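Student: Return atomic coordinates for the entry below.
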Amino acid sequence: MADHTLVFIVLGLTLSAFVWGRFRYDLVALTALLGSVILGLVPGEQAFLGFGHPAVITVAAVLVLSRGFERSGVVDVIAEQVLRVGDRLVLQLIALTGTVVVLSGFMNNVGALALLLPVAMRLAREHDTSPSFLLMPLAFGSLLGGLTTLIGTPPNIIISSYRGSITGENFGMFSFFPVGAVVAVVGLLFIVLVGWRLVPQRAGKASTEEMFDTANYLVEVKVDEDSKAVGWSLRELQHELEETIPVLAVVRDEKRRAGHAFLGALREGDILLVEAGPEEMKLLEDKAGLRLGIDPKEEEAEGEEGRTNSEEGRDGRGDERSKDKDGDEASSAQDRNSGQSASDSNPAQADRREGGEQEKAKEKKKNKKPGVDTKGLELVEAVVRNDSMMVNRTVTQLRLHNQFGLHLVAVARDGSRLKQRLRDIRFRAGDVLLLQGGESNLTESLTTLGCLPLANRNLTIGQPRMLVVSVLIFAAAIAAMLFDVLPAAVALSVAALLSLLVGVLPLREGYQALDGPVIVLLAAMIPVGQALETSGGAALIAENLLVFGVDWPIVVTLVALFLLAMLLSNVINNAAAAVLMAPIAASLASGFDVSPDAFLMVVAVSASCAFLTPIGHQSNTLVMGPGGYRFGDYWKFGLPLSLLVLVVAIPMILLVWPL
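Tutor: Got it, this is the predicted structure:
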């Protein structure tokens, strides 16, 4: 079997696995690489050269620098200004989307979105705006902003490196700017003026209380003298229940202790604040002897109060009858004017009627759910990222409480709370979680799990000195790239190293900033993409495209190339799309005997136009849960935006990069 046929089989299976989504894309890419080595398509000694490829190193350095910007407070200063725009939706869109467009040009676009997502949620809550109007424009803006510079998005880095491999000269830091800036500005105007109107409104999901309806699930249960739970720790309680029922707080001696930090044994009189529905309440009563936290003395007092009220009611009626006998003219006139019936004037019937009303009131009071004070609970919302270790795993498998010190309180998907038991839920990318944990380790735990917090950001965490230092380090790296002092990969790596050395970013957070799945994806797919070229597969695809395009102007072929790369980027990772389409674009340029620059630029722009599906880019997935979007919502907004980018980008590419 010919090598190019084997490459097509490997790529076909790889793309099918990407679309299926059952396995993580980094595992799929690594399988494709090893399969190519076994089939002889990639030499064994070159299998892992991708991990040292300049494009991979550049992406890693940008991820570290992006985290440094967050840590130093650069973005917090910007976000603080965004929060001042007021309650007009158009101004909110301009501020949020415009800011993310600018930020995405100089840092990882997913990182830029992650920093402004909590700001958008806070705006929606403070001004009673549906977050669905803000979040999809924000995600699309992050993709548009990445078009403007070399480091804005991985496809630009990949295309630049590929150009260097075939021409000996990479694209520069701002080589993408003339085309990318025009496309980004036009796209921003479309989003602000028209695009947001194409987004379906998902009302009432802007706050934790509305999304999770928390108050209806929080109840207080009491440890009585005969409760089985006396002497148990909370861990032993969960083990006996064989169920994930989060204990948010333990009240003892009128002092409330957070459940995640309570390590002692339960005593008689303790009150537990738990997240429980009817089934869980029955489980707590049957297996632990816990019941709703109403003290028997309080019940007796309530009974005494009810009897006292009843007696007062009868005394009142006796007094009223006495007044009637004494000839109280005002009372008699009022009775006559009210049209009092004969049956109402009968004392026996009146007593029975009032007794019935008291029984109804007592029953209503009995069934009424006790109020729960949630003040001071450390609850935080977080969205599950595509690369999260939580994806397709349950809370039991993750051991959230034992290993990470977190209680899972509730899960929302597609904008509404899931009603199934917590232990049965397998998490998906885009799920919104309501978690409880200690403030000291909450950030670290969420980072390790691969979750993005949606809580209100503290806009004063940055240190002014580090803010200035981080900007100066980054500016020096950009200058070194512009004046060809250092290659991009080296300049940005030096900047990342300096950020770690001077303390802009702790070393541990620097390693956490490295997006492992993206790094593995790029490193694995680069040799596979080279195999597509060396086997003749790219040339074969280009020849077939040339056959159809020989009678048409080159611009038609560019449009077809744009559409093909754009569709590919909406079903697989955009970096993988750029890796696969770059050799095809170069082969097309060679077939037409023209400069490859225009064809490569078409791939760079189109690979970042993943506006049609929530799985095409992490930015789209991250806003799906908080915005309450459904899969089909994206193309309604994304299709006209994609066509607009096509119409604007092709003429600009031909103007800036003539054939």
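
Student: going forward, measure contacts between C-alpha atoms and count neighbours the same way
Tutor: Will do.

Student: Please verify my assumption that Val59 contacts Pro155.
Tutor: No - look at Val59 against Pro155 with Cα atoms under 8 Å: they stay out of range, at 10.0 Å.

Student: any residues touching whichever strand or helix holds Val605, and which ones?
Tutor: Using DSSP states H and E, Val605 sits within helix 597-606. The contact list for helix 597-606 (Cα atoms under 8 Å, 6 or more residues apart in numbering) reads 147, 155-156, 159, 163, 176, 180, 558, 561-563, 565-566, 569, 578, 581-582, 585-586, 588-589, 646, 649-650, 653-654, 657-659.

Student: Follow the chain on from that helix and name the next helix or strand.
Tutor: helix 618-627.

Student: can you map out the strands along the stretch 351-500 of the chain?
Tutor: 379-384, 406-413, 416-417, 432-437, 451-453 (DSSP state E, counting those that start in this stretch).

Student: neighbours of Ser175, just the number please.
Tutor: 17 (other Cα atoms under 10 Å).

Student: try Ser642
Tutor: Count around Ser642 with other Cα under 10 Å applied: 20.

Student: That one contacts Ala607, doesn't it?
Tutor: No - taking Cα under 8 Å as the definition, Ser642 is not a contact partner of Ala607, at 11.1 Å.

Student: quick one: Val221 is in a strand?
Tutor: Yes - when DSSP: H, G, I helix; E, B strand; the rest coil is applied, Val221 is found to be in a strand.

Student: thinking it is in contact with Leu290, fair?
Tutor: Yes - using Cα under 8 Å, Val221 is in contact with Leu290, at 5.8 Å.

Student: got a list of what the closest residue in space to Leu521 that isn't next to it in sequence touches?
Tutor: In space, and not counting its chain neighbours, Leu521 is closest to Asp26: 4.7 Å by Cα to Cα, 6 or more residues apart in numbering. Going by Cα under 8 Å, 6+ apart, Asp26 touches 517-518, 520-521.

Student: distance of Asp26 from Asp387?
Tutor: With distances taken as Cα to Cα, to the nearest Å, Asp26 is found 9 Å from Asp387.

Student: Arg84 now?
Tutor: 33 Å.

Student: One more, so I can put them side by side:
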Amino acid sequence: MDSIILSLLILAAVTLLITQHIRAEVTALLIIATLAMTGMLTPEEAVSGFSSSATVTVAGMFILSAGLIRTGALDMAITFVLRFARESRRRLFLLFTALVPTLSAFANNTPIVVMMIPITLTVCRRLTISPSKLLMPINYLAILGGTCTLIGTSTNILVNDLSKSNGGPEFGIFEFSLLGILNLSIGVVYLYFLSDRLLPDRTPVILQSTQDRGGTFDTEVIVQAESSLIGQPVSAVFGKDAEVTILEIIRERDVLRSPIDPTTIIQPDDALIIHGTAKDIRNLISSVGVVLASAIEEGDAAKQQPGDTTLAEAVILSNSPYVGRRLSRIGLHRLYGVKVLGIERLGRPHRLLIRETRLKVGDVLLVQADVEGLVRLREAGGVMVVEEIQHTMVEREKAPIALAIMVGVVTLAAFNVFPIVSLTLTGAALMLLTRCLRLSEATQAMNTSVLLLMAGTIPLGLAMIKTGLAFDIAHHFLSIIGSTQPWVVIGGIYFLTMVFTSFFSNTATAALMVPVALGVATEVGMDPVPLMIAIIFGASSCFATPISYQTNLMVLGPGGYTFKDFVRIGLPLNLVLWVFATIAIPIFFPP
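Tutor: Just a heads-up that it's a prediction; the model follows:
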């Protein structure tokens, strides 16, 4: 009976993680509560994920990574890359190939990608290169680099911890590095020769606007009581020759959709969904008495402040407090003077009522504000602000200290002097004690979405073993693949992990797959080591969809990508790496 209940719980959890109807953190807490309330686990077992060494280690790695970036410890390497890139995109790609995987092998992928996006946009503008040709490859390089060490990704750490706690193997920090480097090399060759052909030549809205290339987007404006539009027909303002076109009129509960009758009279408080360039929309706003809907918060019309403003993109991160909240309720204009011109979701303009839109992870907001407002928005956390120039305060005099702390952690871990969890905690504490990082910055750096998801899925794996569900799934898995040959089993585990991680969290995928793989190893009578390696590498094969990994969502807007772009370049890469892993893992880790 417990197996049936647990199966239904897993199905419900996977559905919620894929559809994102509720936040991943809430799903994780529901998993914990259900496991405890149904008696499948004791209360102590249900909350064991919070005290798991994997969760604590990942939290420490978030702080260590933030310390490196906050002090500018990585700037020297980046400066070197930019100096030798000159005018060549190929040379720039090769230099990024040397830099990004090296960084992501020892620091969390997310802050690395966050740091690289504005740098890449600046370089692309300087060298007249489309960012779409570089941002996705850089993101993929960061993901591939994470497979080179145990601390490269939170998923690696989680698989190691789950394996060890359930009687499986434990890995050293560099135990699968050679395989990871070969995996990275195949990815580099693939991207070098095919990314230019498969990726589009697009410029994102933020660069289109600053370069006056006519980048267009949709936004919502409200007709104020003193507007000169009142009483005029739509054709008088939004005729055939108008720079700005009207898509919809929202009048109380009625929605007039395109094509709108040209004789329709504009009335006070009409919400107009319009389409045009940033320049033309700003001209319309200043001349006819309408206000951006995003400047109306909680029922109060905010005055639009004149002055020197700039356009930027703000990407909603997975740990953002804005996820699930309406734009009108988060107070961006009131708190930071930031006005939202438009929203892009999964590479497409979002045309619903902007102020009533509930924000999702990966949403890209095209915003307008002065530099000070953008800096304050960035420092508040929860969004990645992308501009042509990064206005980030760094403590450069602390850079040698931060670098020394990180090198010390990696070196001691490599020689197994202390457990990794102890080293990362010590390193995180030293970052704070030496003031490389403020306490508020450390708490911002810890991705609560990832940590809570780990805390929720770790006991789920324990329940799968305790109820026998893991062994039932393992038996069915072997029946489906129809072979107990080690290379077939390894390839099957990798493929299943790769498919799951394409549609929901790789952390959750790893937590589900580890007990299944241990059950398969027991039933077949093979060493579980190659199966754990297959899960580690399969969970990082998250190239085919933008929703499979949070850094994919981060580059979606700034790169001007669509869902199809990820499938076009990412799916073949997934398949190539799957074939490589199926052949290579049994050679490096004999079953």
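
Student: Okay, buried residues for stretch 4-11 of structure 2 please.
Tutor: Buried residues in stretch 4-11 of structure 2, defined by neighbour count with 16 or more other Cα atoms under 10 Å: 6, 9-10.

Student: Please enumerate the helices of the stretch 451-600 of structure 1.
Tutor: Using DSSP state H, counting those that start in this stretch, the helices of the stretch 451-600 of structure 1 run over 464-482, 488-501, 507-513, 516-534, 537-549, 554-569, 574-592, 597-606.

Student: TSV please, covering the ones you listed and showing distance to Gly627 of structure 1.
Tutor: Output for the helices of the stretch 451-600 of structure 1, formatted as TSV (distance: least, Cα to Cα, whole Å):
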stretch	distance to Gly627 of structure 1
helix 464-482	31
helix 488-501	33
helix 507-513	25
helix 516-534	25
helix 537-549	40
helix 554-569	22
helix 574-592	23
helix 597-606	25
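
Student: Quick check: which of those helices is nearest to Tyr629 of structure 1?
Tutor: For Tyr629 of structure 1, the closest of those is helix 554-569, at 20.0 Å, according to Cα to Cα.

Student: ok, average deviation of the closest one from structure 2?
Tutor: Comparison of helix 554-569 of structure 1 with structure 2 after fitting gives an average deviation of 0.9 Å (mean Cα distance after the TM-score superposition for structure 1).

Student: if we can go back for a sec, joint contacts of Asp26 and Asp387 of structure 1?
Tutor: Contacts common to Asp26 of structure 1 and Asp387, judged by Cα under 8 Å, 6+ apart, are Pro517.

Student: Would you agree Leu63 of structure 1 falls within a helix?
Tutor: Yes - assessed with three-state DSSP, Leu63 of structure 1 lies in a helix.

Student: Would you agree it is in contact with Asn108?
Tutor: Yes - using Cα under 8 Å, Leu63 of structure 1 is in contact with Asn108, at 6.2 Å.

Student: returning to that earlier point: can you turn the buried subset of the contacts of Asp26 of structure 1 into a selection I can paste into ChimeraX?
Tutor: Listed next is the ChimeraX selection for buried residues among the contacts of Asp26 of structure 1, using 16+ other Cα under 10 Å:
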select :517,518,520,521
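
Student: just curious, which of the contacts of Asp26 of structure 1 is nearest to Ala114 of structure 1?
Tutor: Closest to Ala114 of structure 1, out of all of the contacts of Asp26 of structure 1 and judged by Cα to Cα, is Val518, at 16.3 Å.

Student: So what's the residue count around the residue mapped onto Val656 of structure 1 from structure 2?
Tutor: When structure 2 is aligned by TM-score structural alignment, Val656 of structure 1 is paired with Phe588. Residues contacting Phe588 of structure 2 under the criterion other Cα under 10 Å number 12.

Student: what about the strands in the stretch 201-350 of structure 1?
Tutor: Counting by DSSP E, counting those that start in this stretch, the strands of the stretch 201-350 of structure 1 are 218-223, 247-252, 255-258, 271-275, 290-292.

Student: Just say which of these is most tucked in.
Tutor: Stretch with highest mean neighbour count among those: strand 271-275 (a mean of 24; mean count of other Cα atoms under 10 Å).

Student: how many degrees apart are it and strand 247-252 in direction?
Tutor: 170 degrees (axes from the mean of the first three to the mean of the last three Cα atoms, to 10 degrees).

Student: So which elements touch strand 271-275 of structure 1?
Tutor: If contacts are counted by 3 or more Cα pairs under 8 Å, 6 or more residues apart in numbering; DSSP states H and E, strand 271-275 of structure 1 sits against strand 218-223, strand 247-252.

Student: out of these, nearest to Arg202 of structure 1?
Tutor: Per Cα to Cα, nearest to Arg202 of structure 1 of these: strand 218-223, 25.1 Å.

Student: circling back to that earlier point, between the helices of the stretch 451-600 of structure 1, which gets nearest to Val77 of structure 1?
Tutor: helix 464-482 (9.6 Å).

Student: tilt between that closest one and helix 488-501?
Tutor: Going by the same axes, to 10 degrees, helix 464-482 of structure 1 makes 160 degrees with helix 488-501.

Student: Packing partners of helix 464-482 of structure 1?
Tutor: Helix 464-482 of structure 1 packs on helix 54-72, helix 488-501, going by 3+ Cα pairs under 8 Å, 6+ apart.

Student: just to revisit the earlier point, give the residue from Leu63 and Asn108 of structure 1 that has the larger number of neighbours.
Tutor: Asn108 (27 against 24).

Student: So for stretch 450-467 of structure 1, first residue to last residue, what's the gap.
Tutor: 25 Å.

Student: Sort out which residues of that stretch are buried, please.
Tutor: 450-455, 457, 462, 466-467.
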